[in-house]
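predicted coordinates and the sequence they were generated for:
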Amino acid sequence: MPPVPTGPLARLGATVVRYRRATLVLSLLFTLLAAGLSWTVSDRLVNGGYIPQDAESQRAARFLADSFGAGTADLVLVLTADRPADDPTVADAGTRLTSELDARTDTAAVQSWWNTGEPALRSTDGRSALILVRLVGAEDERQGHAKELMAELDRRDLPFSVQATGESQVNREIIEQSEQDLIRAELIVTPLTLLILLLVFGSVVAASLPAVVGAIAVLGSLAVLTPLAEITNVSVFALNVATALGFGLAVDYSLFIVTRYREELALGRDSHQAVVVAVVTAGRTVLFSACTVALSMCGLLVYPLFFLRSLAYSGILVVGFGALAAVVVLPAVLAVLGPKVFRWSLPWARADRDVRAAGFWSALARTVMRRPVLTAGPVMLLLVALALPFTQVRFGLADANVLPADAPAARAANVVERDFDAHAIDALTVALPGGTADARLDSYVQRISALPHVTHVDAPTGRYADGAQAVPATPAHAAMVNPDGVRLNVVLDVDPFSAAGERVVAQVRDLPGPVPALVGGPSATLVDTKGVVGGMLPWALAIVGVSTFILLFLFTGGLLVPVKALVLNLLSLTATFGVMVYVFQDGHLKWLVGDFTATGYLEVTIPVLAFCIAFGLSMDYEVFMLSRMREEYVRHGDNERAVAVGLARTGRLISAAAVIVASVMVALATSQLSLLKLLGVALALAVVTDALLVRAVLVPAFMRLAGRANWWAPGPLARLHRRIGLRDS
């Protein structure tokens, strides 16, 4: 039996064993304190943060809001009567309501068909009209104002029905739906996860340990997010991601450490020695894995979008607290319970189970390594085939479609799209700060109106189409100029999130104007957001790739293994992205993943988020497998034997952990919000694909083909690894 290792982790393990009861008491106090601090975290979270606020489209929106009281409405009221909107009774009520809303202290500007005469604000059948309300305050305040306003309208007796959509209404309903989804997911997924944990751990007591680690990880992260939300915006989805990721990693970390503890007991060590060895070996892997996951989440920090940044904060925090709980609190529990941790073993948890499982995975590894090309080839072809739909990906922005179809804001948005001139409502807006209505403006507007897919342009001097004036100026047109400048509405005949719509944005921005122009509207916002996401993507990939490469080199001492890990992870993740397009963009297999609105595009930030989280989870399994392979290779220097033994000792654990993590991610997939559903399905698929195809087949095949080169490094780097490489002692 090998001696008990020495080193920093060994000293940590010995200290935890010595002060095990004090450690548990302090951990309990910390958990209770964190629970108290995080009690109100959901009240501080907001929706949004998908759009770069310093982009040209947002500067245009702010100019229009400040100078013209125009721009994107926070609240869109859809008023529908049983008679035409210009009926005296309806018109009188609509005019009064518009004036009353405009006089409120919580509104900044109010526009309706009754006070502007704008044709786009009246439905095609004439029975419905819109009131566009801009609210005051920060986003969370605007959501509160929207809730109060709608509650007041519900109590009033009006000659028309009132439905509401718009940014603040949608955001409010997303937050409420997110909280409901969290409760539903816990009710659905918790029993399933507990059953799988029992099957994997084989003991009621051992199966409860991930709950301890997960509770500390999630509550600790939420306790930090609570004050952080007072300083900066934190996305409402941080709560869902922290919960799913925290419990998913808690399962991984607990499974790794408990399994190593059981192995050391089987070798004849006493309980306390087994705990120390488990901390040194599996605990080292857990800490290293946590670093790789956290560094993957750091890739999101380069983006100036608080949606992505706040999810990075959430992920990094939950990973850190989870790793700390796994190497401190969990060993203390094992030291107190000793072999009793395997009490109440279930009938199927026979003593030879691990031996038989190890035999299966060892045989699989040797089969793959005998025919590496023949076995790996079909798997790679399958992954490439799954990735192909991603070549047809289209991107858009989050809107009411992320809500379930029967949500009030989604129903109202559908009415607007069906019964109103949606192209006019989603028009491009051109802001000309300091501009005036003169001949230069007239020429500029004519050139815009002549562009492909532009149906007409409304300007201070009238309406223009096909390069000429089509309608003389009306009072509504005259209001499009003031001492601050000029605004234009450019109405297109294509979807704002289409490639044609994006081309029009580029063409308008390229046209020289009388003064520098700011182009806004949905199409421009998408162009700007895609530009930021795409522009920062190389930096995000560099952070994830370079940091992972360095850490894997320090972990293994070889250069080829980190390269292999990066390539195979990218391959499996691209396959996942292909499935995302096939299902959520194109609307296939809805019966399998649950109902949602197929919009024909993916929200532009979700692939980046899914990549960073899934990459981290994949590296979690990579690190665990490599740790055992490296351990065997250092022992005897036989590459094939190291791969076979490494897979034999980790295959069952990795596959079981993947199934459990996938079931936890199903908690996200059960959401009624399409963004969370998409993220949950993508992460579950990525984890299962990585564990069952990449780790079980591609990794042993690649390592067989590479041979001893897996562990090779040039002399200077080899000497560097001997000095600063990560070791057990």
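Happy to help now that I have it.

make it CA atoms for all contacts and neighbour counts henceforth
Fine.

Gly680 - how many residues pack around it?
Counted with other CA atoms under 10 Å, residues neighbouring Gly680 total 26.

all helices for the stretch 351-500 of the chain, in order.
With DSSP state H, counting those that start in this stretch as the criterion, the stretch 351-500 of the chain has helices at 353-370, 372-387, 408-419, 422-425, 439-449, 475-478, 499-510.

and those as JSON lines, adding mean neighbour count?
Formatted as JSON lines, the helices of the stretch 351-500 of the chain follow (neighbours: other CA atoms under 10 Å):
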{"stretch": "helix 353-370", "mean neighbour count": "18"}
{"stretch": "helix 372-387", "mean neighbour count": "16"}
{"stretch": "helix 408-419", "mean neighbour count": "20"}
{"stretch": "helix 422-425", "mean neighbour count": "18"}
{"stretch": "helix 439-449", "mean neighbour count": "19"}
{"stretch": "helix 475-478", "mean neighbour count": "14"}
{"stretch": "helix 499-510", "mean neighbour count": "18"}
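
ok, structure two:
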Amino acid sequence: MSDATASPTLFARLARGVHRHRSGVLGGAVVFLVLAIWVLLQGGHLTTGTIDGIEAAKAEALARPAAAGSTDQTLAVIFHHDAWTVDEPRFTKAVADVLARAQRLPEVESVVSPVGAPPALRARFVSRTGHDLLALVRLKGGEREATAAFPAVRAAVEDPRLDTTLTGKVAFLAALNQLLEHDLLRAELISFPLALLVLLWVFRTVVAAMLPLVVGGLAVLCGVAGVLLLSRVTNMAQYTLNVVSLIGLGVAIDYSLFIVSRFRGELAQGLTTEQALTRTLDTAGRAVAFSGLAVTVGLAGLLFFRGSYLSAMGLGGALVVAFAVLFALTVLPALLSWLGPRVDKGRLPFGRSTGRGGMWHALATWVMKHPWLVLLPTLALLLAMGLPFRRLELAATDITALPPDTEARQGAETLARLFPREAATRVLVAVEFPSGDPFTPQRASALYDASRRFASLPGVVGVESAVDLSPGMDKAAYQQLAAAPAEMLPPELRVARDAYLTGNVAVLQVLTSAPPSSREARELVKALRADRSVGEGRLLVGGQTATDVDATAFVRHHTPAAVGFVMGMTCIVLFVLLRSVVLPLKALLMNLLSLAGSFGALVWIFQEGHLHQLLRFEPGPIEPSLPILLFCALFGLSMDYEVLLLSRIREEWLRTGDNTHAVAEGLEQTGGLITSAAAIMVAVFAAFALASVVVVKAMGLGMAIAVALDATLVRVLIVPAMMRLMGDLNWWGPGHHGHPHARSEGTEVRP
């Protein structure tokens, strides 16, 4: 009688419970599925990624009530006609009709256009071509409400008499959300068939190949439903769905692959269905549980970015991994219990086994004989791949992340060509005074001096504010304007002045021709923040560039704690699993190597532009959240293969006490399974690399590269070579006495 039979472990008891109550388990899975579909039909409240508490967000909040405050909720609408000129009554009437229709929408706060406007304002909104006219439509509410209102506004400004193009942040976000949904659907439609092909090649039977897809689909559906539920109570970014689908599908299929492979192997040894299931969960099931814990720990590192969309993304990722582990340890064993030997039904005349023999026996033998010859060149290759990461530049996603044929991007390019001042990068400056009117004579004088100081900064092409109404007005004229009662001012001056004032806050817009994510724009933000005083007021800087700067600083500030937590907790999880001090530290080093290669490739491809024509994207700085998101996700995912390989090696070491034999046997037994699992993950991730949105494309490709490196160079070559060189030191830990085969570990020990 085996040890496991005499003293059943938790996983052995779980296997027997699932076997006896498989109908109830499968019924529970159906309930989960129905609830998930119901939540999916209800939808959620997804947003773009935001970070609470940064200076840029505070500046936006202060300036929001002013008509000329934040431009985030303002749509630029460009009207064009090939034959008509803007001076013709029919052009003017068509535009007036469209804007009147838009103004009546409850979601629209205000409309500014040259129709009926003073000559000075009209000149700003009419192009030199004479065939294009610009209007600004400001929407109510915050970013989420404005983005939700975009389709209605887009429909309202459509007119058969004119060519109408919309751009601006709201148009960008609406297009981004639509593309993310399309990318998610396309990636899933591609990844499932690809995964099925690999599974058919691995298992050589239709039934066995379908089981991981069932578990993967169930885990992703429940994970996405969980994200939608969470989005009702917390800030959940739209592309969290893409991340959750990407991670959930990959890990669920991998976990199922491990369990189905072990189950089929145990059946082949002549065991009954219940015995095979018990031994499978006691070995592969245990590895899956620890692997899932390692992945969850990695994603939990994102919780350190509290107050940001990254924290919510980590929560969503951990949720889908938990579903993957739950279903792999319950629903899948229930299906295997029901199928029994029928798991091999539908045998195909091709494919290969993931077990021992052939290539893996030869490779294991060669690595054991030549560890230095394997280790040194492979390490050098990975380090060389990681070198470009030293040139990393970070910048938030902007409109160039959209494909060139999207309306929002084409509109931005048209706006820059026809209305360069309106298209200029705007850096928001909100000056908050202690209390009272922000436009007294004394405060007007301080604002005037600040505006002229801003105008003299490098790269500034203009300043718009209550003290920049007319080039002919000097400081004294603005002091007189501030002293005059509002009812005595000309209407145009009253409207213009009030557009930049709200409560005790004065708003200034500093314009630069530099792109929002450029170094020049960032330097301008830094220069504006260098002197906070404006008289008795204090300035805060916002806008897209400032948000970019603050988001990057936020990520960098919280990254050390997140990285330290992930690495420390991963060490603890591996120590509990392996009872070794050395192997967890080695695992951390191996993970860092595969990540370095992936990060270096990301910089080389997406920042420096190699392969951009093949992958169809515009090169540029890396999204600030991407490296830490990849780190937390991949650090856990890499443990899939580490746990699988080391668990099998440890089984052999506990049985024989021979480190070299254990390493060779572990590699021989799991090498094919690891590469097959990696092939599935690479197929899933590569499907996301076909996305239209650059951030999703970069994440999919980055994860595919990391998994490919990890499962080939790292786990199959570097790890065995290092373990061969380290010998019995691998297993040093508390209670180590040099007789591992004599210990009782609660793990199945084969006779």
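Yep, it's here. Quantities reported herein were computed from a predicted structural model and do not represent experimental measurements.

TM-score for the pair, please.
The TM-score (TM-score structural alignment, normalised by the length of the first structure) is 0.90; 713 aligned residues with a CA RMSD of 3.1 Å.

make a markdown table out of the helices of the stretch 351-500 of the first structure and add distance to Ala542 of the first structure.
Formatted as a markdown table, the helices of the stretch 351-500 of the first structure follow (distance: least, CA to CA, whole Å):
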| stretch | distance to Ala542 of the first structure |
| --- | --- |
| helix 353-370 | 32 |
| helix 372-387 | 22 |
| helix 408-419 | 39 |
| helix 422-425 | 40 |
| helix 439-449 | 40 |
| helix 475-478 | 50 |
| helix 499-510 | 28 |
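
now for the ones you listed, which one comes closest to Val241 of the first structure?
For those, the distance to Val241 of the first structure is smallest for helix 408-419, at 23.8 Å, taking CA to CA.

what helices or strands is the closest one leaning on?
strand 75-80, strand 161-165, helix 167-201 (3 or more CA pairs under 8 Å, 6 or more residues apart in numbering; DSSP states H and E).

mind listing what's buried along the helix or strand just after the last one?
Following the chain from helix 167-201 of the first structure toward its C-terminal end, the next helix or strand by DSSP states H and E is helix 204-207. For helix 204-207 of the first structure, the buried set under the neighbour-count rule, 16 or more other CA atoms under 10 Å, comprises 204-207.

for Leu348 of the second structure, see how far away the equivalent of Ala684 of the first structure over in the second structure is.
Correspondence of Ala684 of the first structure to the second structure, assessed by TM-score structural alignment: Ala704. Distance, Ala704 of the second structure to Leu348 of the second structure, by CA to CA, to the nearest Å: 28 Å.

those two: which has the busier surroundings?
Between Ala704 of the second structure and Leu348, counted using other CA under 10 Å, Ala704 has the larger neighbour count: 26 against 13.

OK, contacts around the aligned partner of Gly597 of the second structure in the first structure?
Counting by TM-score structural alignment, Gly597 of the second structure corresponds to Ala575 in the first structure. Shown in contact with Ala575 of the first structure (CA atoms under 8 Å, 6 or more residues apart in numbering): 383-388.

mind checking which helix or strand Ala575 of the first structure is in?
helix 560-580.

for His272 of the first structure, same thing?
Going by DSSP H and E, His272 of the first structure is in helix 271-298.

what range in the second structure does that helix sit on?
Going by TM-score structural alignment, helix 271-298 of the first structure sits over residues 273-300 in the second structure.
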